[in-house]
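Enquirer: return atomic coordinates for the entry below.
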Amino acid sequence: MNLTSFIKDKFYSNLSLEIFFSRLKLISSKELLLLFFKMLILFSFFTNFSVKSQEIMPEKVYIGNADKGKIVAGQICSACHASDGNSKIPTNPILAGQHSAYLKKQLHNFQVKEGSKKAMRENAVMLGFASTLNDGDIADLAAYYSNQKIIPSYASDKDLALSGELLYKGGDSKNGIPACSSCHGPKGVGIPDQYPRLAGQYAEYTKSTLLAFKKGIRANSKQMMTISHRMSEKQIDAISEYLAGLR
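Expert: Below is the predicted model of the structure:
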């Protein structure tokens, strides 16, 4: 008995062979369609799962290496900030002894990140240098500079510094200016991972930074933008002078 006869006899003896195969094709098409939809659902599930997994995956944390940071500092940063971070130029900040987290944040903010049209902190000089750094370089630089001993600046106007001390410790409630010490501490050393060290910084640099916040040129801290906007330029001068001599 051939295959055709077998099929007719065993399964579809009352149907013509043509009808049988047409039904077979119909059944196969339905099964194929069902299988397709099942695969589509599974693909959608795993794709969605993959995307969500990527969303909740923590960013890679780079542990800074101070020795490597010293090399990068010598190649890129030393001309403006000195090899140990104790800048000799009053308009350039002293980086030695600054908190690692703050240094990393600022270097990242100088970079134009993917999807952004500009950096969060705009500075033509720093944009050029920061753009050459990868995440590892930034972590290494932060580790290096944060471990250097600061050679602090000093106040040159005693009366102005005394005026700044009152504002730093007591604020100005009339104008909605909180005491700077409430965040940066009585000695101006700040809080790691939250607020930067201010003590011993050049008055010229501190003043330019506060004015940048006040005018919206520097916009990477809403808190400081709000506070500095309420400060007069005379108050900014006083605070800057006081911080330069704070120990």
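Enquirer: going by C-alpha atoms from here, please, whenever you check contacts or count neighbours.
Expert: Will do.
Enquirer: which stretches in this protein count as helices?
Expert: 3-10, 17-56, 66-72, 78-81, 100-109, 124-130, 135-146, 158-170, 181-184, 203-215, 222-230, 233-245 (DSSP state H).
Enquirer: out of those, which comes closest to Tyr195?
Expert: helix 181-184 (6.1 Å; CA to CA).
Enquirer: and this one, please, so the two structures can be compared:
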Amino acid sequence: MKKLIAGVVLGVGLTAMAHGAGDPEAGEANAAVCAGCHGEGGAKPVMAVYPKLSGIGEKYLHQQLVLIKDKEREIPEMTGLLDSMSDQDLQDLAAYFNEQDIAIAQANPDLVDQGQALYRGGNMASGVPACAGCHSPRGIGNEPAGYPRLSGQTAEYVDKQLKAYRDGDRDGGRNASIMMDVAAKLTDAEIEAVASYVSGLN
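Expert: Here you go, the predicted model:
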């Protein structure tokens, strides 16, 4: 009997670790306020400069929600929205959005070759590493490391964030220094190309 109980406890513990610390059902109850900008399930933002939250990665999204709540990442549109939420509420929101399906867009055909080359191979001449090294060849991110999914993200949002990293306007979070270093070496044309490419990456 003791072995059975221990097995059940271990199984539940491993399941919780596999799916993160959030409760998607609890997160759904708080997600309605997010739909006004990010769309139902975080899959279709009302403006392309807002991110898709669906499938982005639970660990990454939780980290960003904490930064926003703590005012370490300033997003005027989100001022006050998270103030009354506990850390568990934020974890639940992250878990909910991570379980939602993301829609893949259509990359600009004229930019695919350049975007693919940068994403998969970087730019050796300027010292830009391949995006695929952290965000995976398919763009699905790296959940244990907290690297977000890029596949299907809006090109406008990725473009805006890369420029924010490059200009030093986005410098919060544990991986910000990595992204600031990468973005500092990217030209506007490279940012446009790789942002378009990941929006259609599947």
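Enquirer: what TM-score do we get after superposing?
Expert: Overlay of the two chains. TM-score (TM-score structural alignment, normalised by the length of structure 2): 0.84; 179 aligned residues with a CA RMSD of 1.5 Å.
Enquirer: still on that earlier bit, any chance of the helices of structure 1 in TSV, plus mean neighbour count and distance to Pro90 of structure 1?
Expert: Shown next, in TSV, are the helices of structure 1 (neighbours: other CA atoms under 10 Å; distance: least, CA to CA, whole Å):
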stretch	mean neighbour count	distance to Pro90 of structure 1
helix 3-10	11	97
helix 17-56	12	43
helix 66-72	18	22
helix 78-81	16	10
helix 100-109	19	18
helix 124-130	14	16
helix 135-146	23	18
helix 158-170	18	17
helix 181-184	17	21
helix 203-215	20	6
helix 222-230	16	21
helix 233-245	23	11
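Enquirer: pipe those into JSON lines and attach distance to Pro93 of structure 1 per row.
Expert: Listed next are the helices of structure 1 as JSON lines, based on distance: least, CA to CA, whole Å:
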{"stretch": "helix 3-10", "distance to Pro93 of structure 1": "91"}
{"stretch": "helix 17-56", "distance to Pro93 of structure 1": "36"}
{"stretch": "helix 66-72", "distance to Pro93 of structure 1": "17"}
{"stretch": "helix 78-81", "distance to Pro93 of structure 1": "7"}
{"stretch": "helix 100-109", "distance to Pro93 of structure 1": "11"}
{"stretch": "helix 124-130", "distance to Pro93 of structure 1": "12"}
{"stretch": "helix 135-146", "distance to Pro93 of structure 1": "12"}
{"stretch": "helix 158-170", "distance to Pro93 of structure 1": "19"}
{"stretch": "helix 181-184", "distance to Pro93 of structure 1": "17"}
{"stretch": "helix 203-215", "distance to Pro93 of structure 1": "6"}
{"stretch": "helix 222-230", "distance to Pro93 of structure 1": "17"}
{"stretch": "helix 233-245", "distance to Pro93 of structure 1": "11"}
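Enquirer: grab the most central residue of structure 2 for me.
Expert: For structure 2, Pro148 is the residue whose C-alpha lies nearest the centre (CA atoms, centre = their mean; 3.6 Å).
Enquirer: how close does Asp23 of structure 2 sit to Val8 of structure 2?
Expert: Distance check for Asp23 of structure 2 against Val8 of structure 2: by CA to CA, to the nearest Å, it reads 19 Å.
Enquirer: these two: which has the busier surroundings?
Expert: Asp23 (19 against 12; other CA atoms under 10 Å).
Enquirer: which position in structure 1 pairs with the more buried one?
Expert: Correspondence of Asp23 of structure 2 to structure 1, assessed by TM-score structural alignment: Asn65.
Enquirer: and for Asn108 of structure 2, the neighbour number?
Expert: When counting by other CA under 10 Å, one arrives at 17 neighbours for Asn108 of structure 2.
Enquirer: would you agree it is in contact with Tyr197?
Expert: Yes. At 7.3 Å, Asn108 of structure 2 and Tyr197 qualify as touching, with contact defined as CA atoms under 8 Å.
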